[in-house]
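[1] all I have is the shape, not the residue letters:
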């Protein structure tokens, strides 16, 4: 299928137009089926004020969709023998043991059971862009919840906990963004997944709208106003150029879908293998069920760092109705998933964080997803 046909399929065009009619401003979608790119399309505007159109070069902030790529980095390190996800973080990062955290494992951090969802006191956007400032202070955190027992979604701090583990276990001691580029993006020929957008590409970023009142239970500095994951903070240059492994990727739908396609295709894509089939299968193991103390919605989460499909009334119905799906949703509605049963990977990015995609995804993204499923049914 040529690039032009990927963008011109009338079902995808109609679905994107419908999404815009229902409230989206700009929207981009890409999908792979059994390792083959089947959809890569965009519609709407990247900037409402200037009416700059969204196009194939537009970069989209995707918030916690980033966590799915960061989790993949951890599992790549584990498969290579550089870390054990069941081991204490302090084995690799001794300073992390401070204040009662010596036994918290990597797996507990991945699955939001480390008990330290809070950001450092006094954090600013500039501090978030200072990796050493962040990890030094995170290492000194005292658990607010019972590690390994309580589930408390680590909205922002998760990225520095997990990202620093990757850095500490990397024999080359690379910065986290460089590790992701060289070990994930470069092998997969991906150029537009950014953890820190370079100056030359800042003009390509879609402007975000809304998303400044995301409902979380925040009595503990979990996502304080100066770094809140909404449009006000994330439209700033300092955040756009920060290395934030939990909520800071700025990318294209095609780049994210390609990374998730590797997972959907059981660890291999176009001759590049980054995970074994067994490693991919392990990603769907659920964490112990418990009411999350931060998110006001039901959560079906894995031990591996991904949300899980297949739980009626809990999992996002858009990603599939069975348990061989892992996904990463982001603040404001962007989402990516890998379906290892059906070989499908999808990424949807947008810039209206107040669109009905957040509360009623069936009204905006559902036509797009249905069009993708119609196309995949023809290619089986």
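    Sure, I can see it. Fair warning: this is a prediction, and the values are worked out from it, not measured in the lab.

[2] contacts, neighbours, all on C-alpha from now
    Fine.

[3] please enumerate the helices of the protein.
    Assignment of helices within the chain using DSSP state H yields the ranges 3-8, 10-21, 66-79, 106-110, 125-128, 131-138, 158-169, 176-180, 231-234, 237-240, 253-264, 277-281, 361-364, 366-378.

[4] give me the residues contacting the first one.
    Outside helix 3-8, the residues that touch it by C-alpha atoms under 8 Å, 6 or more residues apart in numbering are 13, 38-42.

[5] cutoff 6 Å now
    Outside helix 3-8, the residues that touch it by C-alpha atoms under 6 Å, 6 or more residues apart in numbering are 39-41.

[6] which residues sit in contact with the closest residue to residue 284 other than its chain neighbours?
    Nearest in space to residue 284, with sequence neighbours left out and distances taken as C-alpha to C-alpha, 6 or more residues apart in numbering, is residue 302 at 5.9 Å. Residues counted as contacts of residue 302 (C-alpha under 6 Å, 6+ apart) are 284-287.

[7] which of the helices of the chain sits closest to residue 31?
    Residue 31 lies closest, by C-alpha to C-alpha, to one member of the helices of the chain: helix 253-264, at 5.9 Å.

[8] the closest one vs helix 66-79, what angle?
    40 degrees (axes from the mean of the first three to the mean of the last three C-alpha atoms, to 10 degrees).

[9] and helix 253-264, what does it pack against?
    strand 26-33, strand 335-339, strand 344-350 (3 or more C-alpha pairs under 6 Å, 6 or more residues apart in numbering; DSSP states H and E).

[10] here comes the other one, which I'd like you to weigh against the first:
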């Protein structure tokens, strides 16, 4: 796979050299081995510090791959089941007709609480008890399990509070115990970055021009819809356990999903279950057709015949991307400093990866 490393490195160098991007990381595992680990550009344009493979990036919703994995590990350990009602562990969540909501509904974004209650703003995300209390008391926008709609920030708090009540541990601790320490990627994958590690992080920047402000009648608040460098660079946000977003290196995210594919983290039967279609319908937030596995959208960006795809993963606001493909045993991750309103870079590099893997199949 030397040609894949070479082609991806050439592409990221060109993207940075052209000014389309300022700092990039791309990592690819194939059949359990690291076959591409490419970096280009600056981690911080102010200090001129360069990107390395060890530079963690705040990558917004691409970190939902980690959140979903923790949910599946909760099932693996027997702490909960996919059909466990949330109220079995979190009685308060049953308010206003949400008592039938299950972990399966949560993982398919069909619980019915896609938006943060309007009493919660971005500065409140660091207050775990307040956020969870507000979500528990929220009125659902649909009966749980009947529709789907992207749960942008509520998703991580829903999984995290269920996990905390099931195990007594916060998400950052479960991530360390179940994933980063066993896989040897501690210091490269975080829910909540230790203060001492903040100086290692990439510094995000907004694209020019910034994305247009969403219309006022959207389901999600503007701050939930539009990523910002100010949020992604905030020490308070970076240090907090907010498991709808997270901080990681591309290499660590790809290594994590490689361990999902090869059975080190979950078994083959559970992998089959989590990659099967679990909900299909119109997304009530964005209006697009959604085809969801448990915890992940199915299909790779730009992939043909999406309806047959078992590829699962998440994009992150601003252009980051993490996915895994059981059919080809490929795990891919991309992090970037410049927050763009499109995923052109992610699609280009994912297409290069798929073409090279298929050529050598």
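    Perfect, I can see it now. From a predicted model like this one, the values you see are computed outputs, not experimental measurements.

[11] what's the TM-score for these two chains?
    The TM-score (TM-score structural alignment, normalised by the length of the second structure) is 0.90; 356 aligned residues with a C-alpha RMSD of 2.6 Å.

[12] circling back to that earlier point, right, and the helices of the first structure - which one's nearest residue 117 of the first structure?
    Using C-alpha to C-alpha, the nearest of these to residue 117 of the first structure is helix 158-169, at 7.3 Å.

[13] so where is the closest one in the second structure?
    Aligned using TM-score structural alignment, helix 158-169 of the first structure spans residues 155-166 in the second structure.

[14] how big is the offset of the matching stretch relative to the first structure?
    Stretch 155-166 of the second structure differs from its equivalent in the first structure by a mean of 1.1 Å after superposition (mean C-alpha distance after the TM-score superposition for the first structure).

[15] before we move on, the earlier item: now, of the contacts of helix 3-8 of the first structure, which are buried?
    Neighbour-count burial (16 or more other C-alpha atoms under 10 Å) is assigned, among the contacts of helix 3-8 of the first structure, to 39-41.

[16] need the counterpart of residue 88 of the second structure in the first structure.
    That one, residue 88 of the second structure, aligns with residue 91 by TM-score structural alignment.

[17] how close does the alignment partner in the first structure of residue 270 of the second structure get to residue 376 of the first structure?
    Under the alignment by TM-score structural alignment, residue 270 of the second structure pairs with residue 279 in the first structure. Distance from residue 279 of the first structure to residue 376 of the first structure, counting by C-alpha to C-alpha, to the nearest Å: 25 Å.

[18] cool, and residue 260 of the first structure?
    For residue 260 of the first structure, the distance to residue 376 of the first structure equals 16 Å [C-alpha to C-alpha].

[19] the alignment partner in the second structure of residue 336 of the first structure: neighbour count?
    With the correspondence set by TM-score structural alignment, residue 336 of the first structure lines up against residue 322 in the second structure. For residue 322 of the second structure, the count of nearby residues is 31 (other C-alpha atoms under 10 Å).

[20] repeat that for residue 274 of the first structure.
    25.

[21] how about residue 50 of the first structure?
    Around residue 50 of the first structure there are 8 residues (other C-alpha under 10 Å).

[22] try residue 245 of the first structure
    Residue 245 of the first structure has 29 nearby residues by other C-alpha under 10 Å.

[23] what's the match for it in the second structure?
    In the second structure, residue 245 of the first structure lands on residue 243 (TM-score structural alignment).

[24] ok, the closest residue to residue 172 of the second structure other than its chain neighbours - how many residues close by?
    Of all residues not flanking residue 172 of the second structure in the chain, residue 191 sits nearest, at 5.0 Å (C-alpha to C-alpha, 6+ apart). Per other C-alpha under 10 Å, the neighbour tally for residue 191 of the second structure reads 27.

[25] now for residue 191 of the second structure: what does it line up with in the first structure?
    By TM-score structural alignment, residue 191 of the second structure lines up with residue 195.

[26] show me the contacts for its match.
    177, 243, 249.

[27] rerun that using 10 Å as the cut-off
    Neighbouring residues of residue 195 of the first structure by C-alpha atoms under 10 Å, 6 or more residues apart in numbering: 66, 176-178, 180-181, 239-245, 247-251.

[28] could you identify the buried members of the residues you listed?
    Buried among those by 16+ other C-alpha under 10 Å: 66, 176-177, 180-181, 239-245, 247-251.

[29] before we move on, back to that, OK, contacts around the match of residue 88 of the second structure?
    Applying C-alpha under 10 Å, 6+ apart, we find residue 91 of the first structure in contact with 83-84, 97, 102-103, 105-106, 165, 168-169.

[30] do the same with residue 354 of the second structure
    Residue 354 of the second structure neighbours (C-alpha under 10 Å, 6+ apart): 4, 300, 303, 325, 328, 330, 332.

[31] ok, the first one - how many residues close by?
    Neighbourhood size, residue 4 of the second structure [other C-alpha under 10 Å]: 19.

[32] now it: how far from residue 41 of the second structure?
    Taken as C-alpha to C-alpha, the span from residue 4 of the second structure to residue 41 of the second structure is 19 Å.

[33] check the fifth one too.
    Distance from residue 328 of the second structure to residue 41 of the second structure, counting by C-alpha to C-alpha: 30 Å.

[34] can you tell me the closest non-neighbouring residue to residue 321 of the second structure?
    Nearest to residue 321 of the second structure is residue 315, by C-alpha to C-alpha, 6+ apart, at 4.3 Å.

[35] any idea which strand is longest in the second structure?
    Determined from DSSP state E, the single longest strand within the second structure is strand 33-44.

[36] residues in the first structure matched by that one, start to end?
    So strand 33-44 of the second structure is aligned with residues 36-47, judged by TM-score structural alignment.
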